[in-house]
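# please work out how this folds:
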Amino acid sequence: MSESKDAYALAGVDIAAGNAAVAQYREVLGRWQHPDQLDAIGGFGGLFAMPGDAARALVASTDGVGTKILIAAELERYDGVGRDLVNHCVNDILVVNASPLFFLDYYAVGKLDPEIAAAVVSGCANACRAHGCALLGGETAEMPGLYAPGHFDLAGTIVGVVDRAAVPNPASVEPGDAVIGLPAVGLHTNGYSLARALIPHEQWLQPFGDATYADALLAEHPSYYEAVRAIQKVASVKVMAHITGGGLLENLPRTLRPEVKAVLEQSRWSVPAIQQVLVERGGLTHEERYRTLNMGIGYTLVVPVDDAARAVAAVPGAKTIGWIEARTGEEAQVTIHPARSTD
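Predicted coordinates for the structure are as follows:
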């Protein structure tokens, strides 16, 4: 990270440091790879050859809810974070076209309150049931002294399955393809350290739009599973991306080949009001806002331009947000700019 840190780093989350850590993980893990491991670390989900079935692969991913938990804990709204967690994990393995099989949660706290724990896990269970995904179990860890009173952490691991022939292929992406965006409803599970720095807890219960700041901050991280399956029925989906930490600038390139870039027009979609507040209060630069927040796009799909209209029509709120171009040299893999004139 340069000496001039961005607003998110000043709030305590250094995305560049996270990227550097992953680079070191690759170096360590690159020394040996299991023969049935089908890809390298760093993807949205890891693939492992299905024992006894060469045509299919298991897909696994682990994630957490982040400091959204601190807002939920202070407001005593516990069940939502369980749904956030499962939906986030479902979306991650969906990027490689996997369907969820089972989920395990990890709930850690300094002093265990059984009712709070049950409320948190009930959110996980409800979201698993909505996806036909088994909640096999997990771990409840009581660790005095590690967490402040009332605080807890929540993480989970999901395992799904995919036909290996159906795994999206970045090599299929060509200049002229369309980028479809599915709408975000809020921060989802990223950007909360910045949000807590810019929206003090004294304001959380104050009116904001038709509800309160708290309602906007705790809006559920949606699952895009059904939306993606609906689009796949009418369009050829080449690659997908879940827009989480790192925003559009870092997540969309994760499934593009180096020879292409995505060009997006920010005026083609709406930015949730809560994110507009953060941009204004934090004075976020163009790069900061699209690297820290989802800025209104929760999931992207690349389809042939001839399929774009059918893809958009298949899901309410879906929009064509940009296109694919050839990339040369050291050009950025994602460019976001205002709509171009048609004159």
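# use CA for all of it now, contacts and neighbours both
Will do.
# can you give me the helices in the chain?
Counting by DSSP state H, one finds helices in the chain at the ranges 7-10, 15-29, 68-75, 79-94, 114-130, 192-198, 213-217, 225-232, 247-251, 273-282, 286-292, 308-314.
# now those as a markdown table including distance to residue 46?
Converted to a markdown table, these look like this (distance: least, C-alpha to C-alpha, whole Å):
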| stretch | distance to residue 46 |
| --- | --- |
| helix 7-10 | 28 |
| helix 15-29 | 13 |
| helix 68-75 | 25 |
| helix 79-94 | 8 |
| helix 114-130 | 20 |
| helix 192-198 | 26 |
| helix 213-217 | 30 |
| helix 225-232 | 18 |
| helix 247-251 | 16 |
| helix 273-282 | 31 |
| helix 286-292 | 23 |
| helix 308-314 | 27 |
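# so which of those helices comes closest to residue 171?
Distances from residue 171 to each of those were compared using C-alpha to C-alpha; the shortest belongs to helix 247-251, at 17.2 Å.
# what sits against residue 77?
When contacts are counted by C-alpha atoms under 8 Å, 6 or more residues apart in numbering, residue 77 is found next to no other residue.
# what separation do you get for it and residue 20?
Distance of residue 77 to residue 20, given as C-alpha to C-alpha, to the nearest Å: 34 Å.
# ditto for residue 101
When distances are taken as C-alpha to C-alpha, residue 101 and residue 20 turn out to be 32 Å apart.
# higher neighbour count, those two?
Just comparing residue 101 and residue 20: by other C-alpha atoms under 10 Å the higher neighbour count belongs to residue 101, 20 against 12.
# my guess is that one meets residue 133, correct?
Yes: in this structure residue 101 lies within contact range of residue 133 using C-alpha atoms under 8 Å: 5.1 Å.
# let's see this one next to it:
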Amino acid sequence: MTTYKESGVDIAAGEEAVKKIKNDVKKTFNKNVLLDIGGFGGAFNFPVNEYKKPILVSSVDGVGTKLKIAFLSNVHDTIGQCLVNHCTNDILVLGAKPLFFLDYFATDQLKTDVFQSVVKGLTKACIENDCALIGGETAEMPGFYKKDEYDISGTVVGVLDKKNLLSNRQVQKGDILIGLESTGLHTNGYSLARNVLLNKFKIDDYIEDLGCTVAESLLAIHKSYLQPLLPIINNENLHALSHVTGGGIIANTLRVIDKKNEIFIDWDSWERPPIFKLIQDIGNVPEYDMRESMNLGIGMIMIVDSNNLSFFENHLNSVNQSYKIIGNIK
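Have a look, this model is predicted:
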């Protein structure tokens, strides 16, 4: 006789894991969450009275091969934060704030402590972004993933009033590009970073130039820009936002401007964090490749009316958001 458990799927362990994360997940709930986790779906009471013409905005993403760093270092509580923050930034580009989040976690064999650690990261970021974690899927898939590895993805749903849809605003010649500083690689460029750094260093090596270990630098949490930008997101002089992810500064910013416009970047206008210099120097990585694969220290770009630059600078200073003027629209 062969059982499902002997084949690699432990139903009881999965149910026990869900029980252990319930308290953390419930910390993200608000008055609009209608169901507990563990059902067939999540239910959310949409706050219709808070909007005149509401638009729902959604995004789904993962964290790429940053997961490999988590596996090697056995640190799993930052990955969930990176995932939620990445998705939040993506809908923020359209002017939306998150309502709720759902995750997908798949592994070869469920290890409850690892799963709990990942979920703690998810819930921490959901609380910080005022977003409810209303459901998810946990899958054991023996033979599909390598031992002790997993994959994770997430979906966020947010809202804004139709009149405030950022993609309807017009980027104009002369607009200024304000670069908001990143915390590191965020969730892009890890295949290159791993290929370069892990061929020279061990994951727990302390690097003097970084002031931390390789793992600590590469696991730096993808920053959410929701809180610093939410107070001014509906200002009409903010013409566009660009979340700098895969493709780098130029490719992502081209996604939010008209084809008739061009982007000028002063690549010397900010100091790149040491991790990027380390990767480029050790790997002899061409400059164009660095620019196309990594954020280089700029995680979000605001495109603003030049006549109102001081307003946005004053706001960013007031919320302690580091920034640099990095270019303009031509």
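# which residue is the nearest non-sequential neighbour of residue 104 of the first structure?
residue 138 (4.7 Å; C-alpha to C-alpha, 6 or more residues apart in numbering).
# residue in the second structure matching that neighbour?
Aligned by TM-score structural alignment, residue 138 of the first structure pairs with residue 136 of the second structure.
# next up, the contacts around the most centrally placed residue in the first structure.
Centre of the first structure computed as the mean C-alpha position; nearest residue by C-alpha atoms, centre = their mean is residue 244, 3.1 Å away. Going by C-alpha under 8 Å, 6+ apart, residue 244 of the first structure touches 188-190, 251, 293-294, 298.
# for residue 185 of the second structure, give its distance to residue 322 of the second structure.
When residue 185 of the second structure is compared with residue 322 of the second structure (using C-alpha to C-alpha), they lie 16 Å apart.
# and residue 114 of the first structure, what pairs with it in the second structure?
Aligned against the second structure - with TM-score structural alignment as the criterion - residue 114 of the first structure pairs with residue 112.
# sec struct for the closest residue to that match other than its chain neighbours, please.
Excluding its sequence neighbours, the residue lying closest to residue 112 of the second structure (C-alpha to C-alpha, 6+ apart) is residue 17, at 5.6 Å. Classification of residue 17 of the second structure into helix, strand or coil gives helix, according to DSSP: H, G, I helix; E, B strand; the rest coil.
# residues contacting residue 17 of the second structure?
Counting by C-alpha under 8 Å, 6+ apart, residue 17 of the second structure makes contact with 112, 115-116.
# what about residue 163 of the first structure, how many residues nearby?
The number of residues near residue 163 of the first structure, taken as other C-alpha under 10 Å, comes to 17.
# show me what it aligns to in the second structure.
Looking across to the second structure (by TM-score structural alignment), residue 163 of the first structure lines up with residue 161.
# from residue 226 of the second structure, how far off is its match?
Taken as C-alpha to C-alpha, the spacing of residue 161 of the second structure relative to residue 226 of the second structure amounts to 16 Å.
# could you do residue 249 of the second structure as well?
Counting by C-alpha to C-alpha, the separation of residue 249 of the second structure from residue 226 of the second structure is 19 Å.
# same deal with residue 83 of the second structure?
Separation of residue 83 of the second structure from residue 226 of the second structure (C-alpha to C-alpha): 14 Å.
# equivalent analysis for residue 290 of the second structure, please.
Using C-alpha to C-alpha, which is the criterion applied here, residue 290 of the second structure is 26 Å from residue 226 of the second structure.
# which of these two has more neighbours?
More crowded of residue 290 of the second structure and residue 226, by other C-alpha under 10 Å: residue 226, with 22 against 19.
# roughly how far apart are that one and residue 125 of the second structure?
In this view, residue 226 of the second structure and residue 125 of the second structure are 11 Å apart by C-alpha to C-alpha.
# same check, this time on residue 235 of the second structure
Counting by C-alpha to C-alpha, the gap between residue 235 of the second structure and residue 125 of the second structure amounts to 26 Å.
# residue 62 of the first structure - nearest residue in space that isn't next to it in sequence?
Nearest residue to residue 62 of the first structure, sequence neighbours excluded (C-alpha to C-alpha, 6+ apart): residue 157, at 4.3 Å.
# quick one: the strands in the second structure?
Under the criterion DSSP state E, the second structure carries strands at the ranges 54-62, 97-107, 132-140, 150-161, 176-181, 206-207, 212-213, 238-243, 263-265, 298-304, 323-329.
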